[in-house]
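**Q** Sharing a sequence plus its predicted fold:
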Amino acid sequence: MNLDYIIPNNWSIIEEGFNPDTVKASESLFSIGNGAMGQRANFEEKYSGPTFQGSYIAGVYYPDKTKVGWWKNGYPEYFAKVLNAPNWIGINVTIDGEVLDLNACKKVENFKRELNMQEGWLSRCFTATLKNNIKVEVKAKRFLSLDIENIGVINYSVKPINGDAVIEFQPYIDAAITNEDTNWDDKFWDVISVSQDGEKAFIQAKTMKTDFYTCTFMQSKFFYNNNPVEINPKVDKTSTHLGFLYKNKVKKGDVFSIHKFGGYTSDRNHDKYELVNVAGSVLDKAIEIGYSKLLNDQKNAWEQIWEMADITIDGDVKAQQGIRFNIFQLNQTYLGTDPTLNIGPKGFTGEKYGGSTYWDTEAYCIPFYMATKDQHVARNLLTYRYKHLQKAIENAEKLGFSNGAALYPMVTMNGEECHNEWEITFEEIHRNGAIAFAIYNYHRFTGDYSYIPEMGLEVLIGIARFWHQRASFSTQKNKYVILGVTGPNEYENNVNNNWYTNYIARWCINYTVENIEKIEAEYATDYTRVMHKLKLSKAEIKDWQEVANNMYFPYSEEHKVFLQQDGFLDKELITVANLDKSQRPINQKWSWDRILRSPYIKQADTLQGFYFFEDHFTTEELERHFNFYEPFTVHESSLSPCVHSIQAAKLDRMEQAYTFYLRTSRLDLDDYNHEVHEGLHITSMAGTWMSIVEGFGGMRVRNNKLSFEPKIPKQWESYSFKVNFRHQILKVIVNQDKTHFELEGDNELDILVNGEKVTITPNNLVTV
């Protein structure tokens, strides 16, 4: 099914016309969040058609017991599931005894849904003719407050059009919810109590196994033609549900509205015995502020985010809509205020991947958060991994490693590995390298070295110990090899000597040694503390260096390229251009056996190494590898187009770079991979930002300076972005014939533009 139904708009995601076939896709695309909670864009009123119900609380998860055909030593005990939380948005609507249900109406007209990204709200309006022939106009608007992170607000109104009607609103909270992706159909929630205090409603529930305590709450206010009205409700209460029924006679053309306030408190932030009291206080505060003021505060909060994070594109509405959608969803998912949280690959938009942390954060998200927020946000993400170091050591111990070797998990909620596909869990070990690279990248960009002696060195040593033990010596090659791995290209499993894995392993060891020497020379106290704590000797470091200095890298003299892994050239090398389009995407059309024997690459693999370590290679080497590998790449990972867009721009292949950019920015909006109904690709959205800033803008850090090599697609008139570089905010505006730079603050900044030094003075437009 073609899902290209989103109307192009600079600031909004808009859908017009009601189509039951796209309801699930729209529930993903119109999702809302505030960093602390989020929800799919489910209808407030009853909907009996196909729907994927989902509300989520950040950091609350369930360890769903691993389901495999047979057990292997080292398998994770569970897969961490982001939990569909008790529902607070529900409002049953009845009109003269007939339930409002868009799946059962005689006719639905003038349906429009809008996600306003500039102001941070979701709206929906439609006219419906019910089976009893009553026609009503419905308008709904809701948002999750950025100012009061526990609260969400709904304004829902009904206007009878062809006669008077008795309208009943039944706002409710409900804990009889399930996850779509449960392994064993387990019960995830245990309801502790269902209670009310006047017209406040509370459901206390805790997760099974993990014992997260939560309180779901609500309270409502009512209006007739915008004037407050008091209505005594009937109570509908069960062991998992609490609703209040409010009934009102409404004249033709008049409007009956409910303002519903709801949300969650949890023991992640509050005492578990105080959750109802805290929820009551939150409701009192929100109702005192009122819907209109909360909405205005929401607009102001988003204005502040956009002031720094926005990327403008003139002359290409679809490209503009795409980048703003990506930036908006990243900020809805993670705002950097809680160092115990991270960025799940689906955010608050679905359950796939368990909502956990992947290496996507280090490889793709940290650059976005470093440059568009204050550097402490990126530091929090690095601190998150430091706090999980002991778990990473335990993960490695389960696989037979020792002496403090650390293997960071492929998927985690608490630092413990919880991914249960052996070819990824045991073999996709390059993730360790991405975590080390993020430490390097953070220091390179921010200039803040303090993280490394305080925390980062311990992480690096654990990772270096892992690589030292994971490599084995080949007498046949007289080199160290790394066997039985899966590189970033997951369409190859259990290969030997994946070039990217071997390369990043060597780099990690060398980078760790370099930092040990620097800290010994400049941070004697930290050096002594870490060496003593980790029992690290000079002899052990020498053993690491032996591995790094003698690492094997597969290479083809014929093609003058590093080989993705041993045996790559044994494959039948048919390019994607010569692959029948009816066979795409191959992950949905082919058996896994056939995929593994093919030359097709899911995402940047060798080229991922050229992206991270661009400075290690010449442009000619990049071009040779790009020419060789991109024609075999099917881009069936959300993480693929952005890296290729950046490299195509570096190689002056602007048409190709632009095509890749559109694909990464509109991956979900245009549903390239036919899976948007499952949720959005949040972590890859940061790659969209990178495609513009690092790709078209050519931004790098060279010799402690920001460097730009600006380029612009012919489809655009201009584009602009801001970066926060070492507490100085620089705006870059690129036109077809020149580039402008504007600097905020008091101090001047030296940058490089196309290799030439340019000095930018504050509050002056500099044109190159």
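**A** Received it, and whenever you're ready, just let me know what you need. Residues are numbered from 1 along each chain as shown.
**Q** For the rest of this, base every contact and every neighbour count on C-alpha atoms.
**A** OK.
**Q** can you count the residues close to Trp590?
**A** Number of residues near Trp590 (other C-alpha atoms under 10 Å) recorded here: 12.
**Q** Leaving out sequence neighbours, find the closest residue to it.
**A** The shortest distance from Trp590 to any residue other than its chain neighbours is 7.6 Å, reached at Gln583 (C-alpha to C-alpha, 6 or more residues apart in numbering).
**Q** where's the one you found relative to Val634, distance?
**A** In this structure, Gln583 and Val634 are separated by 11 Å, where distance is defined by C-alpha to C-alpha, to the nearest Å.
**Q** Ile519 now?
**A** The gap separating Ile519 from Val634 is 44 Å, by C-alpha to C-alpha.
**Q** more neighbours, the two?
**A** Relative neighbour count places Val634 above the other of Ile519 and Val634, with 22 against 19, counting by other C-alpha under 10 Å.
**Q** quick one: contacts for the more buried one?
**A** With contact taken as C-alpha atoms under 8 Å, 6 or more residues apart in numbering, Val634 is in contact with Val576, Pro585, Tyr600, Ile601, Lys602, Gln603.
**Q** so which helix or strand takes in Val643?
**A** Val643 is part of helix 640-650 when elements are defined by DSSP states H and E.
**Q** Surely Phe721 is in a strand?
**A** Yes: residue state for Phe721 (DSSP: H, G, I helix; E, B strand; the rest coil) corresponds to a strand.
**Q** what sits against it?
**A** For Phe721, the set of contacting residues under the criterion of C-alpha under 8 Å, 6+ apart consists of Ala309, Asp310, Ile311, Thr312, Val693, Lys731, Val732, Ile733.
**Q** Second structure follows, compare the two:
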Amino acid sequence: MEVSNQPKNLDYRSLLSSPEWLVEENKFDKNKINFYETIFTVGNGYLGTRGSLEEGHEAAWPGTYINGVFDHHDSFVVDMVNAPAWPAVSIWVEGTKLSIHNCELIEYKRKLDIKKGVLHRLTRFKDSEGRITRYESLRYASLSDRHHFEVSGKVTPENYEGNIEIQSEIDGDVLNLDLTPAYKEKPEFEPEMKWIKWSKSRHLRSRSTQVLENSTYLEMETIDRPHHIGYASALQVSAPHELVSDADYNKTRQRARIKANKGEAIDFHKLTSIYTSRDVEKSKLKATCRNTLEANMSKSFEERFNDHALAWAKKWDDCDISIEGDDDINNAVRFNIYHLLITANEFDPKANVGAKSLSGEGYRGHIFWDTEIFLLPFYTFTQPPTAEALLLYRYNTKEGARDYAREGKHDGLRFPWESADTGHEVTPEWTADGTVRIWTGERELHITSMVVYAMITYYEATGNIDFVLDYGAEILFETTRFWQSRLEYNKKEDRYELTEVEGPDEFHHLVNNSVYTNWTTKWSMQKAVEYFYNLQREHSEEIEPLLNKLALDQKEVDEWKRVAEKIYIPYEPKKKLIEEFEGYFGLEDIPITQWDENDMPIYPSGYDHDNCDTTTLIKQPDVVMLMYILPDEFDEEVKKANYEYYEARTMHKSSLSPSVHTIMGIETNNHEKALQYFERAAYVDLIDNQGNTEDGMHIASAGGTWQAAVNGFGGLRIKNGQLTFKPWLPNKWKSLRFKIKWRGTDLKVCVSHEQIGLLWISESIENLAVLVMGKEIHLKPNQEISVPLG
């Protein structure tokens, strides 16, 4: 009989944080299974795993997604691959598996600890023989060792003694799925009908399985892409037990058989190490997995967990937002930050963040402009190395962007609307059923300017000139070449235009002169001219190799300047209102008059997503979005007039919408609406107000929630390279605290109704000048200052 050297009878509940850091599920609801799988995702940036029950169930959507691993086989577009699930553990009593289907659940609770990145579970099963078994588990993806994953727990026979088997497996027979399961429309689970609406795709096949001395090894490979994925796994049990290990074509399993005594807890630890051939050479994959596994097996549970919890504490020290006076909204904000922290990999400059993060297969794991506009501000101001890695993804996939520009017979770089691992456009042209044309990939050009926008914001906040010289300048200049070749000259009007495009408002396709697209194109081209001359003046020696490589000279840049000045902007300042695109004001003007139980607008009778293009109804902020990202280009009257006009016509059918309306609501003194939109943004997944959280987190909304708190209520902006603050707090809030990174230093901010406190943590001998309510304030290093807001 074997006995683990791990400690016995651990109190896992005592490891959890205080209640304000917990998100709880206090009863089992089959109709919310997939919803909780999404919000209870654990991860560490390298990998994310949905919060499925360890033993599985008929309605499960277990997903494990390794950042950067894609495959095309068996799917009409490339997919983020669903990898084998590492948490799989089941309990068998006298030969019968305990599950939600064959047992009464006397007690069922799960808690996601967002402070420590762990998922805790307590379930008491009563089987058909009246036996009550207490099952407790703690699951985490280590933040201190990003290739270590663990399920630890204990099994207690409360009212019987007998044979218990703890079974651990790694099953390589996994599929990718699409759309929404049909089972939730039925009164009972129907396994044969459950996936009727789903499209199944296979992306993995087995390379090898092996039983080792005290562990197992499984290696899978993607079918079209060259990736290998290795899993080394081991089961440790505290009680005397017989351990049986076996492997077949695509599955490994370990079973610990125990003679259990009534009331005595049996502790277990399932440890798994995961690597891919993106991390190490294929020939070294197995050895690397085994070495990491054995290193963690030699440590106690407390050592492993404490290292993980310490890494989380360091993250929260940089990223936490504290709202005094509203515990519920503070919990929701922290929940969003938690998901931001588990979805991006700061160590992988060839991976990015999909629209549903690493928590689900919605949008097939594809990368959108969400990263540049909604996510990167969070990482730029709290985790600069992560921000740099995300920006380097665009640089490292630039050849795909170059091919995309060539396909349209254009120059330079055109970044795709949906991207995966190569930088090529992967937006489907039609919906899966072939009935609806998808125009976004062909017409949403503004993502190219937004990549530039994100890079410039990163540089302004970090001062990382090496990034600009090594990567950013090339992107800036090559995207400008794309715009130069894509713009259309209207000889009659003597102006340059962009026709048949689609702006952020995706209700209106194939429009001419989208103000968002034209304005950001002009802004991006003018930045290219500005940076060309600044870099030549201040870094001539460093920039010369790039200019030679691109064959870029002053004559070409001056032509950029000339063309940019002639880009048509459909806006007359005296009229205040900005027309979203040519002809928008001539569309049928239909008001929004009804809202659902989640306070979301309801389509007017006779209208839906497919026919709103004949009306002034818009899907999400477009003109209002433009005023947010380029605030200094509009005066207060223009911002207010356009916010109030377009807000009344916005259907918010994108989760990206509420956070922008929060920030601009505060900026235009529409405070009541701003708070309303902030709650929509913060709770978008916690209450599922878009109705599709089961497909994965709305991670861009999570980033937007952070921006709403910091840029909205905190009033943070950058103006002419200087930090500015113009905060406002709701009456219920007593204070708002956050910390940002600014050019290699930390700035702590505390806002109350009466004042703003600023503490600049720096070794500088100089002062830092910031603007507070328009007044310049000089901060001395390591000396807190309070500035009245009246």
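**A** Now that the structure is in, tell me what you want to look at. Remember, predicted model here, so these are calculated numbers, not experimental data.
**Q** Where does the helix or strand that the helix holding Val643 of the first structure is followed by end up in the second structure?
**A** Beyond helix 640-650 of the first structure on the C-terminal side, the first helix or strand identified by DSSP H and E is helix 654-665. Following TM-score structural alignment, the partner segment of helix 654-665 of the first structure in the second structure covers residues 671-682.
**Q** And that stretch, what's buried?
**A** Buried positions in stretch 671-682 of the second structure, judged by neighbour count with 16 or more other C-alpha atoms under 10 Å: His671, Lys673, Ala674, Leu675, Tyr677, Phe678, Glu679, Arg680, Ala681, Ala682.
**Q** do the same with stretch 50-64 of the second structure
**A** Buried residues in stretch 50-64 of the second structure, defined by neighbour count with 16+ other C-alpha under 10 Å: 50-57, 59-64.
**Q** List just the nearest of those to Lys574 of the second structure.
**A** Closest to Lys574 of the second structure out of the buried residues of stretch 50-64 of the second structure is Arg50 (52.4 Å), distances taken as C-alpha to C-alpha.
**Q** how big is the offset of the longest helix anywhere in the second structure relative to the first structure?
**A** Identified as the longest helix of the second structure according to DSSP state H is helix 515-538. Here the mean offset of helix 515-538 of the second structure against the first structure after fitting is 1.2 Å, by mean C-alpha distance after the TM-score superposition for the first structure.
**Q** and that helix, which stretch of the first structure?
**A** The aligned range for helix 515-538 of the second structure in the first structure is 499-522, by TM-score structural alignment.
**Q** What are the contacting residues of the matching stretch?
**A** By C-alpha under 8 Å, 6+ apart, the list of residues contacting stretch 499-522 of the first structure from outside reads 429-430, 433, 436-437, 452-453, 457, 460-461, 463-464, 467, 481-482, 487, 526-528, 541, 544-545, 547-549, 551-554, 562-565, 605-606, 608-609.
**Q** again, but for stretch 654-670 of the first structure
**A** Residues from elsewhere that reach stretch 654-670 of the first structure, judged by C-alpha under 8 Å, 6+ apart: 3-6, 29, 319, 322-323, 326, 638, 641-642, 644-649, 672-673, 676, 680-681, 684-685, 687-688, 691-692, 695, 712-713.
**Q** now the residues you listed: which count as buried?
**A** By the neighbour-count criterion of 16+ other C-alpha under 10 Å, those include these buried positions: 3, 6, 29, 319, 322-323, 326, 638, 641-642, 644-649, 672-673, 676, 680-681, 684-685, 687-688, 691-692, 695, 712-713.
**Q** where exactly do the strands run in the stretch 451-600 of the second structure?
**A** Chain-ordered strands for the stretch 451-600 of the second structure, with DSSP state E, counting those that start in this stretch as the definition, fall at 488-490, 495-497.
**Q** which outside residues touch the first one?
**A** If you take C-alpha under 8 Å, 6+ apart as the criterion, strand 488-490 of the second structure is touched by Arg495, Tyr496, Glu497, Leu498, Thr499.
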